[in-house]
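Student: need a 3D model of the following:
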Amino acid sequence: MKKVLFVINTLGGAGAEKALLELLKRFSPEQYQTDLYVLLEQGELISQVPEYVNILNRDYTAESVLTREGKKKLNKKVFRRLFTRGALFKNIPYLIKNISVMLKQKKIHADKLLWRVMSDSGMSLDKEYDMAIAYLEGGSTYFVHDHVKAKQKFTFLHVDYSYAGYSRKLDKNCYLDFDRVFTVSGEVKESFEKIYPECADRTFIFHNLIDRKEIIRKAELPGGFEDTYNGKRILTVGRLTVQKAYETAIDAMKLLKDQGVNVRWYVLGEGELKEQLQQKIDSLGLTGDFILLGAEENPYPYYKQCDLYVHATRFEGKSISVQEAQVLGCAILVSDCSGNREQVNDGIDGSLCQLSAEDISRNIKELLEDDEKCMQYRKNASRRISDNQEDEMKLFCCSRNDRNGAERNTKVRYI
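Tutor: So this is what the prediction gives:
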């Protein structure tokens, strides 16, 4: 029986975390002894981890990392970890060097800088594994590389590598030592290989796994919109972060209301920008029109009940929210950026728009006035997601010494 370790930064209610839960379900307890380590020991999805997975964390907080209270607790954990095992002092030269580079680029990525410190302050693992998998960039990747004993090591990329603020100096070239690198989309793969061309022969696309039947089942459960509004409804699902560009969506909503379009925009998600976004909403007189609903344990009835799903973001790896919208047959509008353009065929199963308030509002207005086009988008979107995802399970099979031939053709034995 193979011993497997998964490491992830947090286990909050975001796309990568949900995809990990689906992947863990593929690891049969009859074949694998599976351990999970959550680097920052926090996140509400911990209760959804399969019961046969051994959670290594001893001091875990089962609270969102995105709510105001949850963020406070997470920040306290991070502060304590700065001084655990001398992690901060050990990394002072590394921090100075990379801060200097970021200052020259006029953009400081504080979270990226701290991942190395968080990795070095993680728990000590004496166990040796057959396979160790870092499921996110940054901390979990550094931890598996530096602090885990394993015969084979693999890592996942869920975002456009360079756009998200990573670099080889931040990584200390650690990706060169992984046996496999899995990216969630072709564009993420392309972006990564521009920075690490040496890894091209061991980098593969592995799409996020979703449970189509479970999503459809949950969409039929009670829930969804509770107001008595009888106009058109727009839905967006995602964390309230800079990446998601909600300030542009709010401006687009303002343009729609000024044009007299009978529509409301609802957002499911939590994040550090919640108060800032609410202030902008209120200042533009959109309090009852652009509504931040917070996180929902079962968001799927909302998808089913909305007239249009909009995902206008700055960049993506591969959005779980868009996949879920496709499963439930939503008419979809996404911004033309990495990740999004790979998920939606413009004019076939959705529309692409520029990330500007003017173009977003124009496309929304056109779609809401064209029932025939929206109906066609819904039909084509629901056909796009397949039940059979076994061909994605190209994992954990070939050793470092077996990278030629079959592996390069991705003809790999399933786990």
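Student: could you use CA atoms for every contact and neighbour count after this?
Tutor: Fine.
Student: next one: the biggest strand by length in the chain to chain centre, how far?
Tutor: Taking DSSP state E as the criterion, the chain has its longest strand at strand 149-157. With Cα atoms, centre = their mean, to the nearest Å as the basis, strand 149-157 stands 19 Å off its chain's centre.
Student: stretch 1-13 now?
Tutor: From the chain centre to the centre of stretch 1-13 is a distance of 15 Å (Cα atoms, centre = their mean).
Student: this one as well, want them side by side:
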Amino acid sequence: MKQKLLFVIDSLDCAGAEKSLVTLLSLLDYQKYQVDLLLFGYGGVLETLLPKEVNLLPPLPYTQFSKKTLSKQLFQLNNQNLNMLRARMKYSLKLRLNKLTNPQKARVFWESASSVIEYNLKMYDIAISYAQGVPTFYVAEKVKAKKKFAWVNVSYRLYGKEKGFQKQYYDSYNKIVAVSDTTREIFLETFPEYQSKMNVIYDINDPRIISEMSVLHYNENIEFEGLKLLTIGRLASQKGYKIALETCRMLKEAGVHFRWYVLGKGPEEDEIKKYIHENDLANHFILLGTRVNPYPIIKNSDIYVQTSKYEGFGLAIAEARMLNIPVVTTRFDAVYNQMTHEKNGLVVDMSSSAVFNGILRLIQDQDLKMEIIEYLKAEPKGNLSELDKFHELIG
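Tutor: Sure thing, here's the model as predicted:
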């Protein structure tokens, strides 16, 4: 009899955890597993890459309702919809009145909406929240399963109210999986009592698929004879775009002939566009949105740049490394889980001047750049052995 598995994640937009999940699902043996997948946001670009065997569950009524305009919500009011409207307004009001961190947003959402989010009545062998926050709360409270596993794919610390709120949900999990050793260590700073519960399974990447997708034809107007920089990441504060923009301005002022392409969408898009306009960077810092297949763009870049404040692992860096692209990255907590300074790239301080100097160094020292490329070519590619850890985890 097949094991019944449920995966829950926020969405399948083009980001690290999402790509990792799609890769994992593409590698499962569907002779052994029956897989359901629930999202809190539908329509992400990676949904098209899901294996046909995965049963994508319909949206929760609350998530469908909350996407409607206020006028439609009022027109369709009944007792259930009235409760959902109250939940949405309560959440929206708190967002407008307070500047919240991601853990705070997740807590406020769940405090506002959990009472109108129905239970999943199916009994699963294993239920997996593949991201922290709302998926973790949902699987803990609304799902029936013989075993429950929680993935932690960002490195962040919780204090006070956030720590207390999240602990009540993590208590219900059989195992907690971190995507790097550093992420595990940071999580245990908040919750040392979970040490015996914790496993480490790195984000899984398949070098064969990435290599094949990198040579597919793509319609991108990024043919450029100068230096091509690339950053991939959600347009959010975690990714350090202020550092990237200031670095871009410094490169322009230094007379470097370059374009800096960015793949991603997110809440800081308007702020980033404003900075681009005010500093006359429209021909230098170019937002491309998201792509189902970013690999031809990575392959045709000269330097991959990551300006993150924190990451659980840094999957985009791993993908650039697999395509032999030199990396300049800030020194976020988990960076040394895959980076070796001056071997497969440069690890620099978390400042625009440090990133600027790192990029400039690779421009000016072509011998160093070629040494890094040769090192990257010789590096082991991918980490499919992590799939064995997943199989061992789920039994």
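Student: what's the TM-score for these two chains?
Tutor: Laid over one another, the chains give 0.86 as their TM-score (TM-score structural alignment, normalised by the length of the second structure), with 382 aligned residues with a Cα RMSD of 3.4 Å.
Student: picking that back up, mean per-residue distance, the helix or strand following the longest strand of the first structure versus the second structure.
Tutor: Of the helices and strands lying after strand 149-157 of the first structure in sequence (DSSP states H and E), the nearest is helix 168-171. Once fitted to the second structure, helix 168-171 of the first structure is off its aligned match by 2.0 Å on average (mean Cα distance after the TM-score superposition for the first structure).
Student: where does helix 168-171 of the first structure end up in the second structure?
Tutor: Under TM-score structural alignment, helix 168-171 of the first structure corresponds to residues 163-166 of the second structure.
Student: about what we covered before: could you tell me where the longest strand of the first structure falls in the second structure?
Tutor: Strand 149-157 of the first structure maps onto residues 144-152 of the second structure, going by TM-score structural alignment.
Student: contact partners of that stretch?
Tutor: 120-132, 136, 139-140, 170, 172-179, 183, 312 (Cα atoms under 8 Å, 6 or more residues apart in numbering).
Student: just to revisit the earlier point, now the longest strand of the first structure: buried residues?
Tutor: 149-150, 152-157 (16 or more other Cα atoms under 10 Å).
Student: list the buried residues of stretch 235-253 of the first structure.
Tutor: 235-241, 244-253.
Student: which residues touch the aligned partner of residue 193 of the second structure in the first structure?
Tutor: In the first structure, residue 193 of the second structure lines up with residue 198, judged by TM-score structural alignment. By Cα under 8 Å, 6+ apart, the contact set of residue 198 of the first structure is residue 176.
Student: residue 137 of the first structure versus residue 198 of the first structure, what's the distance?
Tutor: Noted for residue 198 of the first structure: a distance of 18 Å to residue 137 of the first structure, by Cα to Cα, to the nearest Å.
Student: quick one: the helices in the stretch 201-350 of the second structure?
Tutor: For the stretch 201-350 of the second structure, helices defined by DSSP state H, counting those that start in this stretch occupy the ranges 207-214, 241-253, 269-278, 295-299, 315-322.
Student: give me the neighbour count for residue 253 of the second structure.
Tutor: By other Cα atoms under 10 Å, the residues close to residue 253 of the second structure number 9.
Student: what lines up with it in the first structure?
Tutor: In the first structure, the residue matched to residue 253 of the second structure (TM-score structural alignment) is residue 258.
Student: before we move on, what about residue 135 of the second structure?
Tutor: In the first structure, residue 135 of the second structure lands on residue 140 (TM-score structural alignment).
Student: which SSE is its match in?
Tutor: Going by DSSP H and E, residue 140 of the first structure is part of helix 139-147.
Student: what angle do that helix and strand 149-157 make?
Tutor: With axes from the mean of the first three to the mean of the last three Cα atoms, to 10 degrees as the basis, helix 139-147 of the first structure and strand 149-157 are set at 160 degrees to each other.
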